[in-house]
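Enquirer: Just need the structure, nothing else, for what follows:
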Amino acid sequence: MSKAAAFRALHQGRAPGDPLILPGPWDAASARVFVAAGFPALATPSAGVAASLGYADGATPADEMFAAVARITRAVDVPVSADVEGGYGLAPKELVERLLEAGAVGCNLEDSEGGVLKDPHEHAAFLAEVRAAAGDRLFVNARVDTFVHGDGDPERAVERAALYVAAGADCVYPILAPADVLPLLRAGIQGPLNALARLDGDGPSPAALGGLGATRITFGPGLQRRAAEALKGIAAGLMA
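Expert: As a prediction, this is how the structure comes out:
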């Protein structure tokens, strides 16, 4: 079985309360830590990788992002999905080629640009081209930004998600959707559903998010930021 097929299989047949948990490595060292802990797959966060490279979120040049993803995939044997933001303006065929060259088996693609939601039909057409170019070699996670850059209307999120699933997306990611909205999204969206888990203790646990309808859990740049905070404490101790 290919890594892409293995990654796709991890999303199937999951029981409520048992979502696929995908930590987000920002470099090769963090990726190896997560694999050593027993996680079967990983999903890079664009903001976490950006921070590790010295860039603000959304400001990483495409070449540096793909190089960072390649370093991570070389360091581990498990499947790795890559957050490539909006695709860096690349044509679908080139985007797919760059992802495969970097060793990724999946990708996140956002439906907003510069804080503004894209036309959902145009974005669905883009996703369809990505799917056509990738075939079954990539697991496409279509991010729905209704709750971060839109009006937060769950019905609009479901409508956008339906277009993306019809275009060939394997999973839908309504980022920052409130936990109490997840059951409504689950009822209206076909296929796997990605939810963002917070690490500050204010939100539901990954298992609880799974019970609300999430198929898989990611953390955005949360793990990288927690690691940076821990390092600050160590650094402060060295100065004491």
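
Enquirer: C-alpha from now on. contacts and neighbour counts both.
Expert: Will do.

Enquirer: Buried residues, the biggest helix by length in the chain. List them.
Expert: Scanning the chain for the helix with the most residues, using DSSP state H, yields helix 222-239. Across helix 222-239, burial judged by 16 or more other Cα atoms under 10 Å covers Gly222, Leu223, Gln224.

Enquirer: quick check, nearest of these to Leu53?
Expert: Using Cα to Cα, Gln224 comes nearest to Leu53 of those, at 12.0 Å.

Enquirer: you'd agree the closest one is up against Leu53?
Expert: No. Shown here, Gln224 and Leu53 do not form a contact pair, counting by Cα atoms under 8 Å, at 12.0 Å.

Enquirer: Could you export the buried residues of helix 222-239 to CSV, including columns for distance to Arg216?
Expert: As requested, those are arranged in CSV below (distance: Cα to Cα, whole Å):
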residue, distance to Arg216
Gly222, 16
Leu223, 16
Gln224, 19
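
Enquirer: list the contacts for the closest residue to Ala124 other than its chain neighbours?
Expert: Leaving aside its sequence neighbours, Ala124 sits nearest to Tyr164 (Cα to Cα, 6 or more residues apart in numbering; 5.1 Å). If you count contacts by Cα atoms under 8 Å, 6 or more residues apart in numbering, Tyr164 has them with His123, Ala124, Leu127, Ala142, Val172.

Enquirer: Sequence B follows; please return its structure for comparison with A:
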Amino acid sequence: MTPTDRRGALRAGAATALAGALATACGTEPRPEPRPQSPAPAPAAAPAPRHYPGRPTEIASGPRERPRVALTFHGQGDPALARALLDRAERHGARLTVLAVGAWLDQHPEMARRILDGGHDLGNHTQRHIDIGAMSEADAHAEIAACARRLRRLTGSIGTWFRPSRTQHAAPAVQRAAARAGYPHVLSYDVDSLDFTSPGPAAVVANVTGRIRNGSVVSLHLGYADTVAALPLLLADLDRRGLSAVTTTELLT
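Expert: So this is what the prediction gives:
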């Protein structure tokens, strides 16, 4: 290196050191180069519906000889309440089944991934959550298929289960419409929490614990503060009884 080059290098080093000192004195550090962002994770994949030989088209409960139950949630409402409920279930080690309304997924598409990433079942609860029992078979099929398209677009699958809207039991026409849409079974329940009436957390727990037993499928709802508050109490009661809260798929396999 020539004397001229050496003097230039020393001046450049001094300038860099001075800039650093000034930045420190002024309370600001030179900003580091931004790191390249990692590519977005792949969309969560939902399992497809399954046929359970020997089970009726409408399933309301699982095997009674095993200490397992399925807590199933009609899926719509404030996503903040839904996330709070999922967080509480996961802290307890419980896995749920969420039957999502298609219009809700249109508004909150991120919830499909949130549900699946928590290890829960995700299914279909019609597109608009209106009285499917009052529809023609063709209109019922359109409602089911519309929600199925949302689920497929978001997860790669039409979802694991179908539950009719505004009714506990599916009429034969609704069962046929569901089968045409790709759902071999309709998911009903044998325990109703009545949480949608907002009776208070203690009443929600009492409504469930008064009837629950091995193999029960429980009807609950996202979007209700009483349900969020009741869930830890309900799960604690299940623990005392030796009952595990599992997905409906796990309940039946």
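
Enquirer: For the two chains, what TM-score is obtained?
Expert: In this superposition the chains share a TM-score of 0.44, using TM-score structural alignment, normalised by the length of structure 1; 159 aligned residues with a Cα RMSD of 5.1 Å.

Enquirer: what's the distance between the residue nearest to Ala124 of structure 1 and Val130 of structure 1?
Expert: Using Cα to Cα, to the nearest Å, one obtains 11 Å as the distance from Tyr164 of structure 1 to Val130 of structure 1.

Enquirer: where along the stretch 101-250 of structure 2 do the strands fall?
Expert: Along the stretch 101-250 of structure 2, counting by DSSP state E, counting those that start in this stretch, strands occupy 121-124, 186-187, 191-192, 217-221, 244-246.

Enquirer: Ok, structure 1 next?
Expert: 20-21, 42-43, 80-83, 106-109, 112-113, 116-117, 139-144, 171-174, 194-196, 216-218 (DSSP state E).

Enquirer: can you list those in TSV and add mean neighbour count?
Expert: Formatted as TSV, these follow (neighbours: other Cα atoms under 10 Å):
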stretch	mean neighbour count
strand 20-21	23
strand 42-43	26
strand 80-83	28
strand 106-109	24
strand 112-113	17
strand 116-117	15
strand 139-144	26
strand 171-174	26
strand 194-196	25
strand 216-218	25
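
Enquirer: Quickly note the distance from Arg68 of structure 2 to Ala203 of structure 2.
Expert: Distance from Arg68 of structure 2 to Ala203 of structure 2, by Cα to Cα: 22 Å.

Enquirer: neighbour count winner among these two?
Expert: Set side by side, Arg68 of structure 2 and Ala203 show more neighbours around Arg68, with 24 against 17, by other Cα atoms under 10 Å.

Enquirer: Now the more buried one: closest residue in space that isn't a chain neighbour?
Expert: Ser244 (4.8 Å).

Enquirer: Arg7 of structure 2: neighbour count?
Expert: Residues within reach of Arg7 of structure 2, counting by other Cα under 10 Å, total 12.

Enquirer: Could you measure from it over to Gly13 of structure 2?
Expert: If you go by Cα to Cα, the gap between Arg7 of structure 2 and Gly13 of structure 2 works out to 10 Å.

Enquirer: Ok, Arg113 of structure 2 next?
Expert: Arg113 of structure 2 is 51 Å from Gly13 of structure 2, by Cα to Cα.

Enquirer: TSV for the strands of structure 1, including distance to Leu182 of structure 1?
Expert: Formatted as TSV, these follow (distance: least, Cα to Cα, whole Å):
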stretch	distance to Leu182 of structure 1
strand 20-21	16
strand 42-43	21
strand 80-83	22
strand 106-109	19
strand 112-113	21
strand 116-117	21
strand 139-144	13
strand 171-174	9
strand 194-196	8
strand 216-218	12
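
Enquirer: Among these, single out whichever gets nearest to Val35 of structure 1.
Expert: Per Cα to Cα, nearest to Val35 of structure 1 of these: strand 42-43, 8.2 Å.

Enquirer: quick one: what helix or strand has Thr72 of structure 2 in it?
Expert: strand 68-75 (DSSP states H and E).

Enquirer: Quick one: list the elements packing against that strand.
Expert: Judged by 3 or more Cα pairs under 8 Å, 6 or more residues apart in numbering; DSSP states H and E, the packing partners of strand 68-75 of structure 2 are strand 97-100, strand 217-221, strand 244-246, helix 248-252.

Enquirer: Now whatever helix or strand comes next after that strand: buried residues?
Expert: Downstream of strand 68-75 of structure 2, the next assigned helix or strand under DSSP H and E is helix 79-92. For helix 79-92 of structure 2, a neighbour-count test (16+ other Cα under 10 Å) marks Pro79, Leu81, Ala82, Arg83, Leu85, Leu86, Arg88, Ala89 as buried.

Enquirer: No further queries at this time; thank you.
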